[in-house]
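In: structure for the following, please:
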Amino acid sequence: MKHKSILTIAWLSCIIGLILSGCENDFDAKIYGKLSTTNFPATASDYESYLMDCYVPFSVNWSYNFSSQQHNFYVSEGGLHRCFDTTSDESVGWKIGSWGWLWTTLGEAQFDDMKYLGRASVGAPQHFEKVREVSRFTKIIEQLEKADPKVLPEEKKQEFLGEAHLCRGMMMYYLLNLFGPVPVIVDATLLGDTINEAHLERPDINVMTKYITDDLEFAASHVAETQKEKGRYTADYARFCLMRHYLNEGYHMDGYYQKAYDIFSQFKGNYSLYSEGKNPYAEQFKIAHKFNSETIMAVSCSNTATGSGSEGNFNPFSWYAIPPDAAKYDDQKTPTPFVNQGGGWGMVFNISKAFYDSFEPGDKRAETILTRYYSSKYGWITEKEIGNRWDGFIINKYPIETATSFQGTDIPLARWADALLMYAEADVRAHKAVSQNAIKCVNEVRHRAGLADLAPDKTASVDAFLDAIYMERGHELFYEGCRKVDMIRFGRYYSDMKALGREPSSEYFPLPNYAVQQAKQSGYKLTQYYTRDNYDGPIKNE
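Out: Okay, here's the model as predicted:
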């Protein structure tokens, strides 16, 4: 039997519809039923529901199913924390109490076994099937473009198109940073063409970079500047994503560093670093301070959600970051940070001692990391027990605040601190010099953390300043789903991980065997591994 192309869209007699709802005017993409394509979309609200399909991979539920069971990008079990944080220098491989196989090997930067995974993303972060969703989004964009202006006013149509392009661009952005370039269809005229859909080969990195750039630039010019619902994407979020993409690809795309520098001045929101409380860095992540002055974008979560697609976004992070034996009260009957939950399911997420030790004395950001806890079995567990009772320290950046099944803590996607650090980086990369303005941006982030200005030797040269930014990004943005991408951009992934005793097996995850075999049966070669030509480790392109 002839194999069906992995890029084929099965446009059945129904599609999944979604609605906007949630408490406090939050934005939740919720699956609520099926709509017939014979009379849908017929109204402006129908088109909006149609658009909401694009948000589903970026919502937070246990999983969703368009063409196969898939983890959302931001859910703890198989999302970006596991793909880009546990695989970085922030963390250490989870061995003590581990559930085995990829739960351990990913944290050790050993990715070869990823090629044995099937289409579904269950327990393991297998996101390759999302190439199908790029095609799905391409179809949605085509339908929005064809919308009758009498049904969907032009201004609203352009805003919806901007959101669809932003979602497609970010889908490709994540796929690129997970696997390297992957085969996608962004031209709607190729959908349904079996020859083109069977053309399973990696595109050139410049080509895929341009696909992403085109989508994000369109989004930055067309998405609404503000939204009624918290967590619905805005033009500033598109600009933030563009800035990050420009920096990632600037080494091989002419003018991208300058574009990253220029776009900083195009932010429209009145952002500033959160500054309230004894430790403003820690306070900004608490439920009471959702969408504060620093937030450009976040996934809006509710502590009443349970992970069902009909209940909106939830945040299960603590269950993957707290030791199972963590007690609610210590030996003095004093409530511990876990009093509202108790132990978690396992310490999939942790902070390595080496990473913790890299913080400067007095850095308030380190206060969101717990270096000891009270065990219901063994009493006080300290750093002396690393390698025996636990692998690394506890992330308390997203604290357990309510006695609910899951926390309502929002998941940060874009913060002003990140934008400031990216601006400083873009300045030095674009202009090959260290400016006072760039130094000021980095120092602003440091001051909020209770630190002094960068020492003169840290700003004495371009290389020294980039090293300082690299370190600041790690300390400021740990477990925000971007560290491995940063390490690759700074040319430090292989060398730094090897120095920590976790030599990566490859730069990116390999493509699954089933996709490679399917391409071969269609007469194409889909390279399983991809390595950038500026990678600081061994080349693996096979």
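
In: hey, let's count contacts and neighbours off CA atoms from now on
Out: OK.

In: after the longest helix seen in the chain, next one along is what?
Out: Counting residues, the longest helix in the chain under DSSP state H turns out to be helix 154-179. Using DSSP states H and E, the next helix or strand after helix 154-179 towards the C-terminus is helix 194-197.

In: Proceed likewise with the subsequent sequence, for comparison:
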Amino acid sequence: MKKLTINIKRAAICAAFLGLTFSCTKDLNREPFIESTSLAVYKDPANYKPLLAKIYAGLAVTGQEGPTGKPDIPESVINEGESQYIRNYWGAQELTTDEAVVAWKSDGTLVNYHTMDWTSSGDKIRGLYVRLIYQVVVANEFIRETTDAKMSGRGISIPEIKAYRAEARFLRALSYYHALDLFGNVAFVTENDPIGSFFPKQTNRTDLYNYVESELKAIEGDLVDARKNEYGRADKAAAWMVLAKLYLNAKVYIGQDKNTEALTYLNKVISSGYSLEGNYKNLFLADNHKSGENIFTVNFDGTRTKTYGGTTFLVHASVGGKMNAADYGIDGGWAGLRTTKQFVAMFDDARDSRAMFFKDGQNIEIDDITNFPDGYAVGKYKNLTSTGAAGSNPTFVDTDFPMFRLADAYLMYAEAVLRNGTGGDRTTALNYVNLLRKRAGASQVSTIDLDFILNERARELYWEGHRRTDLIRYGKFTTGTYLWAWKGGIKAGKAVEDFRNIFPIPAADITANPNLKQNSGY
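Out: This is a model prediction of the structure:
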């Protein structure tokens, strides 16, 4: 499939009026950067795809220029380079777990993620929350302006417009799903709310769950069939994946088991034509867009989508100490990210090629969380192609971020079966697990249970933004049933309060919007 690339300059011109009219705080009331009007933008049929591209761009870049300049989110909220969607989402999902620690002493709020003593005033938590809301707002404007009535009133007929609108609704549902998982009870606004500054009401976790579910079901028929869209754009399978994740985690979100429903959509994903990549390592290289395993990616290009977040962050921040930056296709490392000995111990088969640790000069023990040599480095993502060629830019990385891929669907299928969902069977589940282990060179297994699946998800999907959600679903995130280095702020690890299963609504947003109430415990 053709890879979707985003021309940021063109998208910025078309998007100057997307997302500028609503805010949960006054900081998001932004002035457009060009002399034009929303009406003029939507009168031109040539602008609709770039407008849609801007919504996708919100997952990849941080403003109207790359890598910095004219930011989407004001610097008073968070530094632009640190405001990128994947960088914020990844930090919340990985640095809070056994899979990742960060060494940057000057950035206390990131270290707070791993020690699990974050507060509602942390800039990373606020940056994450505001980025999610910003994505929703940008999508809302596109959805509002592309109704059948408005298109007819303009005399514009674009055959693809229903699919475009469905993609925008998917992207909005994706961000609301992330908000549901991370924050639970957030400010809620759709295209039906008034234009202009106002205080949105706060939704609750159950209502948000129901909204995301209904939106994804509603758009299924209008989305492009699986594997028929441009690479990096949403198709039916991407929506099915979010639905399956919604259902697999339903016990956490709404107190109900929905494993049968999860299997319904996982069967659709698995039969939709995606295929396992032959070489696991190729999934995290600069030409990973060639793989038939990726269901939905956030696309990066060292020339067109320059950012200090995304995979640029994941590659640079992982390199330091005795690691040679050129071996990772970059011009220098930031000496930040490593992993814990508890995660390393997950790889109990020495033949497992997924264990991409750099050990030379690194200590397995983390005596000082802010010391880069403490903890094995992880070389999973690289700015090199599968043939060993360097990416197009040694500073900004070409590697796409795999948000959803087929291997995840296989492991979700196995877990849903083991959780007594109907519509699947244990023989098929075991086969899916062994397909992944065979690819990695690991030994085949004859039986599986839920604990094995959790560990296999760690081995297969580490550093892809799943671990926090997985540990919460298994009851191991805050409790003492599983400990890792510096969980709770001590080297041996300790249990923390259960209210940390969701993050706080940022204090600044609580102050600015009288409709918002803080999550319990904060």
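
In: tell me how the two chains score on TM-score.
Out: Here the superposed chains carry a TM-score of 0.79, computed using TM-score structural alignment, normalised by the length of the second structure; 466 aligned residues with a CA RMSD of 3.4 Å.

In: how near is residue 250 of the second structure to residue 38 of the second structure?
Out: Using CA to CA, to the nearest Å, one gets 39 Å for the distance from residue 250 of the second structure to residue 38 of the second structure.

In: actually residue 517 of the second structure, not the one I typed
Out: The gap separating residue 517 of the second structure from residue 38 of the second structure is 34 Å, by CA to CA.

In: between these two, which one's more packed in?
Out: Shown here are residue 517 of the second structure and residue 38; by other CA atoms under 10 Å, residue 517 has more neighbours (17 against 14).

In: that one -> the first structure?
Out: Aligning on TM-score structural alignment places residue 517 of the second structure opposite residue 527 in the first structure.

In: thought that match was touching residue 516?
Out: Yes. Counting by CA atoms under 8 Å, residue 527 of the first structure touches residue 516, with 7.1 Å between them.

In: so what's the residue count around whichever residue in the second structure pairs up with residue 492 of the first structure?
Out: Superposed on the second structure with TM-score structural alignment, residue 492 of the first structure falls opposite residue 476. Using other CA under 10 Å, residue 476 of the second structure has 15 neighbouring residues.

In: now the nearest residue to residue 476 of the second structure once chain neighbours are set aside: how far from residue 98 of the second structure?
Out: Excluding the flanking residues, the one nearest residue 476 of the second structure by CA to CA, 6 or more residues apart in numbering is residue 482, at 5.6 Å. Going from residue 482 of the second structure to residue 98 of the second structure by CA to CA gives 10 Å.

In: next: residue 73 of the second structure.
Out: From residue 73 of the second structure to residue 98 of the second structure the distance is 30 Å (CA to CA).

In: please say which of these two ends up with more neighbours.
Out: Neighbour count, other CA under 10 Å: between residue 73 of the second structure and residue 98, residue 98 has more, with 26 against 22.

In: quick one, what contacts the more buried one?
Out: 339-340, 342-343, 484-485, 487 (CA atoms under 8 Å, 6 or more residues apart in numbering).

In: same thing but 6 Å
Out: Counting by CA atoms under 6 Å, 6 or more residues apart in numbering, residue 98 of the second structure touches 340, 343, 484.

In: can you tell me which of those end up in helices?
Out: Judged by DSSP H, these include residue 343 as members of helices.

In: scan the contacts of residue 98 of the second structure and report the most crowded one.
Out: Neighbour counts for the contacts of residue 98 of the second structure peak at residue 340, which has 24 neighbours (criterion: other CA under 10 Å).

In: roughly how far does the aligned partner of that one in the first structure sit from residue 54 of the first structure?
Out: Residue 340 of the second structure maps onto residue 352 of the first structure when the alignment is built from TM-score structural alignment. Distance, residue 352 of the first structure to residue 54 of the first structure, using CA to CA: 36 Å.

In: about what we covered before: check for me that the match of residue 517 of the second structure belongs to a strand.
Out: No. Secondary structure assignment (DSSP: H, G, I helix; E, B strand; the rest coil) places residue 527 of the first structure in coil, not in a strand.

In: how near is it to residue 182 of the first structure?
Out: To residue 182 of the first structure, residue 527 of the first structure is 9 Å away according to CA to CA.

In: repeat that for residue 416 of the first structure.
Out: Residue 416 of the first structure sits 31 Å away from residue 182 of the first structure, taking CA to CA as the criterion.

In: then residue 350 of the first structure?
Out: 30 Å.

In: who has more neighbours, these two?
Out: The neighbour count for residue 350 of the first structure versus residue 182, taken as other CA under 10 Å, is higher for residue 350 (29 against 22).

In: what about the residue of the second structure positioned farthest from its centre, distance to residue 42 of the second structure?
Out: Note on the second structure: the largest C-alpha distance from the chain mean falls to residue 155, namely 37.6 Å (CA atoms, centre = their mean). As defined by CA to CA, residue 155 of the second structure lies at a distance of 11 Å from residue 42 of the second structure.

In: helices of the stretch 301-450 of the second structure, residue ranges please.
Out: For the stretch 301-450 of the second structure, helices defined by DSSP state H, counting those that start in this stretch occupy the ranges 310-316, 341-344, 406-418, 426-440, 450-461.

In: highest average neighbour count across the ones you listed?
Out: Ranked by mean neighbour count, these are led by helix 310-316 with a mean of 27 (mean count of other CA atoms under 10 Å).
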